[in-house]
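>>> Pasting the sequence and the predicted coordinates here, then a few questions.
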Amino acid sequence: MDGLSKGLPWRDRIRILSEQRSALAHLHSSRPHAIIHADLKLTNILLDGGNSSRLGDFGTARVVQMKPLEEDTICRRTNPMGTMGYMDPVFFTTGELTAESDVYAFGVVILQVLTGLLDLNIAEQVQEAVKMDAVHGLLDASAGNWPGVQAERLVRLALRCCNMERKRRPTITSDADWRPLDILRTMATGSKSRKWSQGS
């Protein structure tokens, strides 16, 4: 999965992120038991020869009960597992695994895919860039000319995924929450010859 952080065009990166969001939404919306992956990270996103992506390594995945008539999962208590840097800090400290734990990890993956940075404290670095109004300088130039405004919106959404308060994180199954990614996906699949302005 190094390809996602080394030279893959932004259009492919966005498509892969959309595919992974769809995979997580499918796992999390399964009824009556949802599946929490619990170890989402770049190296568990597998690319085939055509760069289509698959989510791999379900060795730490857990089944959790869904609350009747609600989106929320009932948390599952388990020993914290996963990979440092991607692991939900709430899960790490409490042992309570929920769908929001995967959302946290997905936020880290998004930030890595957009910036090409693989640091464990990437959310803190990106948060600083947002405060300094320097997000555009963080976007991985090897991916080509990012649609700046929309990419920044996705960066901000990824930071919401990494919020320490689980209730502030976007819901992976909510299309409204994921509009910035959907807009970029539409732009990425649009006519290759069409030029998207920074402000579109």
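Thanks, I have the structure now. What you are looking at is a predicted structure, and each value in this text was computed from that prediction instead of being measured.
>>> drop to CA atoms for contacts and neighbour counts, all remaining ones
Noted.
>>> Could you count how many residues lie near the residue lying closest to residue 20 once chain neighbours are set aside?
Of all residues not flanking residue 20 in the chain, residue 55 sits nearest, at 6.8 Å (C-alpha to C-alpha, 6 or more residues apart in numbering). Neighbour count for residue 55, taken as other C-alpha atoms under 10 Å: 18.
>>> Residue 148 now?
18.
>>> Make sure it is actually in contact with residue 136.
Yes. At 6.4 Å, residue 148 counts as touching residue 136 under the criterion of C-alpha atoms under 8 Å.
>>> State which helix of this protein is the longest.
What stands out as the longest helix in the chain, according to DSSP state H, is helix 10-28.
>>> Summarise which helices and strands that helix is packed against.
strand 33-36, strand 53-55, helix 99-115, helix 179-189 (3 or more C-alpha pairs under 8 Å, 6 or more residues apart in numbering; DSSP states H and E).
>>> now with 10 Å?
strand 33-36, strand 45-47, strand 53-55, strand 62-65, helix 99-115, helix 179-189 (3 or more C-alpha pairs under 10 Å, 6 or more residues apart in numbering; DSSP states H and E).
>>> other SSEs contacting the longest one?
Applying 3+ C-alpha pairs under 10 Å, 6+ apart, one finds that helix 99-115 contacts helix 10-28, strand 33-36, helix 89-94, helix 122-131, helix 135-138, helix 148-161.
>>> between these, which one is nearest to residue 63?
strand 33-36 (4.6 Å; C-alpha to C-alpha).
>>> Which other helices and strands does that closest one contact?
So strand 33-36, by 3+ C-alpha pairs under 10 Å, 6+ apart, packs with helix 10-28, strand 62-65, helix 99-115.
>>> Just the terminal-to-terminal distance for stretch 114-124.
Stretch 114-124 has an end-to-end distance of 15 Å (C-alpha to C-alpha, to the nearest Å).
>>> In addition, the following structure is provided for comparison:
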Amino acid sequence: MWTYRGDEPTVLQWLDSISVGHEAHQIAAKATRRRHRVLGATTVMLAGLAAAAAFAAVLGEPRPWLQVCAGVLAALAATSALLHTVADDADVIAAHQRSGAEYGNLRRQLEQAILSERITDDRLSEIRAEWTRVEEAAPSLPARTTRAAEHRLAATAPAAAPAVPTVVPTAPVAPSTTTVAAAEPLELESADEPTKELTTS
């Protein structure tokens, strides 16, 4: 059975791709939820303005521009409500949340396998099959959402540790031959010096 190291380039590339999918679906779910809320608030605001303009045109003095404003606002409110209904944001949000959770589970499985330092070929086949299933069931992502996920991962990536300078030990310096040569005559002179003996009278 083949085994792979956790720092293999292919394994790390898989982890990067799965991490991008995880972050991208989370970003897409948040963006769709924000759009859903903005579109709903816009519909309510337009409907309220249309009603106010209609009441002002009916109860006040006849002013043609108020009637025109009421009609335009009512048409905009109807268009916004139609978009709010046709977009089906609730299902899109649920699909992105489900895909994000599945990508997150797959990401943690691969991270755990990398921490074990040795990954078997069977384990990689299981992760690849699960990845293919999740990718086929996931909703499509805009290119800008994928780029935003890549930028977020790059911003949160740990910084590389600074390189520690290597100290090369130096060899001990051999004594100079000149010094030795100069020391030898001193030893010879001391050897030739006559020895004085002390005698007692």
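Great, that's in hand. Just so we're clear, the structure is a prediction, and the values are computed from it rather than from any experiment.
>>> After superposition, what is the TM-score?
Counting by TM-score structural alignment, normalised by the length of structure 1, the TM-score of this superposition works out to 0.27. Behind it: 84 aligned residues with a C-alpha RMSD of 5.1 Å.
>>> I'd like the distance between the closest residue to residue 76 of structure 1 other than its chain neighbours and residue 21 of structure 1.
Leaving out its chain neighbours, the residue that sits closest to residue 76 of structure 1 by C-alpha to C-alpha, 6+ apart is residue 97, at 5.1 Å. Using C-alpha to C-alpha, residue 97 of structure 1 is found at 18 Å from residue 21 of structure 1.
>>> So if I had to pick from the two, which one is more boxed in?
Between residue 97 of structure 1 and residue 21, residue 97 has the larger neighbour count (other C-alpha under 10 Å), namely 27 against 18.
>>> any idea how far that one lies from residue 103 of structure 1?
Residue 97 of structure 1 is 11 Å from residue 103 of structure 1, by C-alpha to C-alpha.
>>> Could you do residue 160 of structure 1 as well?
For residue 160 of structure 1 relative to residue 103 of structure 1 (C-alpha to C-alpha), the value is 9 Å.
>>> And for residue 157 of structure 1?
11 Å.
>>> more crowded one of those two?
residue 103 (29 against 22).
>>> For the residue nearest to that one when sequence neighbours are not counted, the count of nearby residues, please.
Distance criterion C-alpha to C-alpha, 6+ apart; nearest residue to residue 103 of structure 1, sequence neighbours excluded, is residue 161 at 5.7 Å. Residue 161 of structure 1 has 29 neighbours, counted by other C-alpha under 10 Å.
>>> Run a quick check on residue 161 of structure 1 versus residue 99, I expect a contact.
No. Look at residue 161 of structure 1 against residue 99 with C-alpha atoms under 10 Å: they stay out of range, at 11.3 Å.
>>> show me the residues around the most centrally placed residue in structure 2 that make contact.
By C-alpha atoms, centre = their mean, the mean C-alpha position of structure 2 lies nearest to residue 153, the distance being 1.3 Å. If you count contacts by C-alpha atoms under 10 Å, 6 or more residues apart in numbering, residue 153 of structure 2 has them with 16, 19-20, 23, 147.
>>> Tell me the one among the residues you listed nearest to residue 76 of structure 2.
residue 147 (33.4 Å).
>>> tell me which element that closest one is part of?
According to DSSP states H and E, residue 147 of structure 2 maps onto helix 143-156.
>>> Need the single longest helix in structure 2, by residues.
Assigned via DSSP H, structure 2 shows its longest helix as helix 9-59.
>>> Show me how far the helix or strand that comes right after that helix is from its chain's centre.
Remark: after helix 9-59 of structure 2, the chain's next helix or strand is helix 64-86, criterion DSSP H and E. Between the centre of helix 64-86 of structure 2 and the centre of its chain there are 43 Å (C-alpha atoms, centre = their mean, to the nearest Å).
>>> Now helix 64-86 of structure 2: buried residues?
Neighbour counts using 16 or more other C-alpha atoms under 10 Å place 66-67, 69-71, 73-74, 76-77, 80-81, 83-84 of helix 64-86 of structure 2 among the buried residues.
>>> Show me the contact partners of it.
Residues contacting helix 64-86 of structure 2 (C-alpha under 10 Å, 6+ apart): 35-58, 60, 89.
>>> Narrow those residues to just the buried residues.
Counted by 16+ other C-alpha under 10 Å, the contacts of helix 64-86 of structure 2 give 36, 39-40, 42-43, 46-47, 49-51, 53-54, 56-57, 89 as buried.
>>> Relative to residue 12 of structure 2, how far out is residue 106 of structure 2?
14 Å.
>>> So which of those two has more stuff around it?
Between residue 106 of structure 2 and residue 12, residue 106 has the larger neighbour count (other C-alpha under 10 Å), namely 21 against 15.
>>> Quick check: buried residues in the stretch of helix or strand that one belongs to?
Here residue 106 of structure 2, judged by DSSP H and E, is contained in helix 89-115. Buried residues in helix 89-115 of structure 2, counted by 16+ other C-alpha under 10 Å: 89, 92-93, 95-104, 106-107, 110, 113-114.
>>> List the buried residues for stretch 130-147 of structure 2?
So, applying 16+ other C-alpha under 10 Å, buried residues of stretch 130-147 of structure 2: 131, 134-135, 138, 145-146.
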